[in-house]
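Enquirer: Need the 3D shape of this:
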Amino acid sequence: MTSAPSEGAITLHRNDLPDNVTFTGSVAVDTETMGLNPHRDRLCLVQLSAGDGTAHLVQIIPTSLGGKGYDCPNLKRVLADPSITKIMHFARFDVAILQHALGITVSPVVCTKIAARLVRTFTDRHGLAALCRDMLGVELSKQQQTSDWGAKELKPEQLAYAASDVLYLHALWDKMSALLDREGRRELAQACYDFLPARARLDLLGYEDPDIFSHRA
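Expert: The predicted structure is shown next:
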């Protein structure tokens, strides 16, 4: 097994991406929040990687802690750029929190979790750690998943965990993309990805439960 990346692969930026950090083609994206309710829980960190072994972590610091809050034009520009494909895992949540917090439309998007559910029907193991282990031989630690991401100073262990969630997404997407082609489900996956910004808006409006696609009365 390959271990998670070292701290040397991580660059932390406070409040926004610097002007000299740009992405073309595709970028792996993940988020850390105070919880799983976009209306209640604030966005704390956005992780990005070009698939080059480096993770750029943008810490969103609220004005009450001396930061700029959601005033992050460079980050917004990357996430909303229609020429850059955003690679995510469980994009439904990440797209929702980014659209709600930053006031942008995040598109186009591909999601490795949706791909896994479409092509790995022989298992119910679709989490990022399981997929990285099974398909890339990479062991990810999830110890910091439920730590306090709202702290003004994040611990090195938190940064390493956050970085690991994007550093392998390009490689994982390559594997998933090949499986979508093999199983003839590329077109279906793309339809799901195209719908993600609207699905996120439905979730934000409260249509997660009851789901408007459900037959339940």
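Enquirer: only C-alpha atoms for contact and neighbour calcs from this point on.
Expert: OK.
Enquirer: so which strand or helix has the residue positioned nearest the centre of the chain?
Expert: Nearest to the geometric centre of the chain sits Asp30, at 2.4 Å (CA atoms, centre = their mean). Using DSSP states H and E, Asp30 sits within strand 26-33.
Enquirer: Next, the second sequence, to be compared with the first:
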Amino acid sequence: MSDHHATYHYVECPAALAALVERMARANRIALDTEADSLHSYYEKVCLIQLSFEGETFVVDPLAGMNLSPLLALLTTKPLLMHGADYDLRMMRSSFQFRPRGEVHDTQVAAQLLGIQEFGLAALARRVLGTTLTKSAQKADWSRRPLAPDLLAYAADDVRHLEPIAARLLDELRGLGRYEWYRASCERLVEASLRDRPRDPDEAWRIKGLRGLTRHQLAFVRELWLWREHEAQQADVPPFKVLGNAQLRDLALWASAHPSRPLGEGPRLPRNCTGRRLAALEKAIAHARHLPKDQWPELRKSPLAPRQRDHECEKRVDALMSEVASLAQRLGMAPSLLASRATLEAVVARQPRSPGEVLACRHLLPWQAELLMSTILKVLATAPPKE
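Expert: Reported below is the predicted structural model:
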């Protein structure tokens, strides 16, 4: 295997890959991380796969034209150790249809359940091992080739230290009696990463900062978003590199308020908005201006069911949020790890009246339901507080 650095093996040819797979077969657990080009491409993809086991670290190049099937097939069967696994598993699935069948351990989840507030990998390496990891390459374009040795070394560091970090954190979880909480949380994370997230065409264009806009203004936002999406696809760049969300919103508001003014008098456009792209933008704005009212977007409807929108139910959710915050403080962890507001709204909507019904709430993990059971039953059995 070509060794570009003393502390990792760079795998970029079939022979090196075959040797890696042979060694992986004997591994009990494998630390896994990926690098993708999400900040540089519309059609994002995995550009590096980092693996560490039995004291050695390997950086595999998926863009080198190798057949990765033997590696991926074996990897699905192994227990995996990751940090912030959700993103990496989604990227592995979208790039290679990868679905882990073995246990997945996540050191970020472990740190959060221990109440560690700085749970990034660099912070954990410093806290647990006294090791300083550089994060200077977080915004690198990992799809470019060749990759500099310092970038490969950076990528290798993301998996090299996971085993000793995990060993310490999992021991602490066992000491606090929270290891089963951790395993259930990791299992749910994996399940969520394997679910499809179909894009709702009526929601995809609704960027942040649109509260209070009229249907007429939203028509311009939608047309500009569609224009930006097309341009990003054509150039294979992230949409923000065509036009940022704040710029898009400002341009939509200006265009809706100045129907007869030329675009050159509006907000300043990015330097790359010239020629064909500029002409397409002008066409999108003109299309929005001529849309009949019955084709303007509807205002966003509340995602809450009628029962959840009920004022009394809202007060019950507020009461539960307060109780959750108090319990989380006693446990030394973030309240969101026990239950988010959305979860509590769903629980209130179900109106569980017994311990069994609380445990049946699919929004709660068993350990969360057990911790919150008495609080949920008490709050739902009590009349909402008067204002």
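Enquirer: Helices along structure 1, start to end?
Expert: For structure 1, the helices defined by DSSP state H occupy 73-80, 91-102, 112-119, 128-131, 156-167, 169-182, 186-204.
Enquirer: outside of stretch 164-176 of structure 2, which residues touch it?
Expert: Identification of contacts with stretch 164-176 of structure 2 by CA atoms under 8 Å, 6 or more residues apart in numbering yields 107, 110-111, 113-114, 124-125, 128-129, 179, 182.
Enquirer: can you check stretch 45-65 of structure 1 too?
Expert: Outside stretch 45-65 of structure 1, the residues touching it (CA under 8 Å, 6+ apart) are 9-17, 23, 26-33, 43-44, 67-70, 149, 152, 159, 162-163, 165-171.
Enquirer: if you skip the residues just before and after it, what's nearest to the equivalent of His56 of structure 1 over in structure 2?
Expert: The alignment partner of His56 of structure 1 in structure 2, by TM-score structural alignment, is Phe58. Nearest non-adjacent residue to Phe58 of structure 2, counting by CA to CA, 6 or more residues apart in numbering: His9, 4.7 Å away.
Enquirer: ok, the one you found - contacts?
Expert: 1-3, 57-59.
Enquirer: How about the aligned partner of Cys72 of structure 1 in structure 2, nearest residue that isn't a chain neighbour?
Expert: Under the alignment by TM-score structural alignment, Cys72 of structure 1 pairs with Leu68 in structure 2. Using CA to CA, 6+ apart and skipping residues adjacent in sequence, the residue nearest Leu68 of structure 2 is Pro62, 7.3 Å away.
Enquirer: cool, Leu128 of structure 1 as well?
Expert: Leu128 of structure 1 sits nearest to His89 (CA to CA, 6+ apart), 6.9 Å away.
Enquirer: Take the helices of structure 1 and write them to JSON lines, including distance to Ser214 of structure 1 and mean neighbour count.
Expert: Below are the helices of structure 1 laid out as JSON lines (distance: least, CA to CA, whole Å; neighbours: other CA atoms under 10 Å):
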{"stretch": "helix 73-80", "distance to Ser214 of structure 1": "30", "mean neighbour count": "19"}
{"stretch": "helix 91-102", "distance to Ser214 of structure 1": "17", "mean neighbour count": "22"}
{"stretch": "helix 112-119", "distance to Ser214 of structure 1": "19", "mean neighbour count": "21"}
{"stretch": "helix 128-131", "distance to Ser214 of structure 1": "27", "mean neighbour count": "18"}
{"stretch": "helix 156-167", "distance to Ser214 of structure 1": "31", "mean neighbour count": "22"}
{"stretch": "helix 169-182", "distance to Ser214 of structure 1": "26", "mean neighbour count": "17"}
{"stretch": "helix 186-204", "distance to Ser214 of structure 1": "13", "mean neighbour count": "17"}
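Enquirer: I appreciate the help and will end here.
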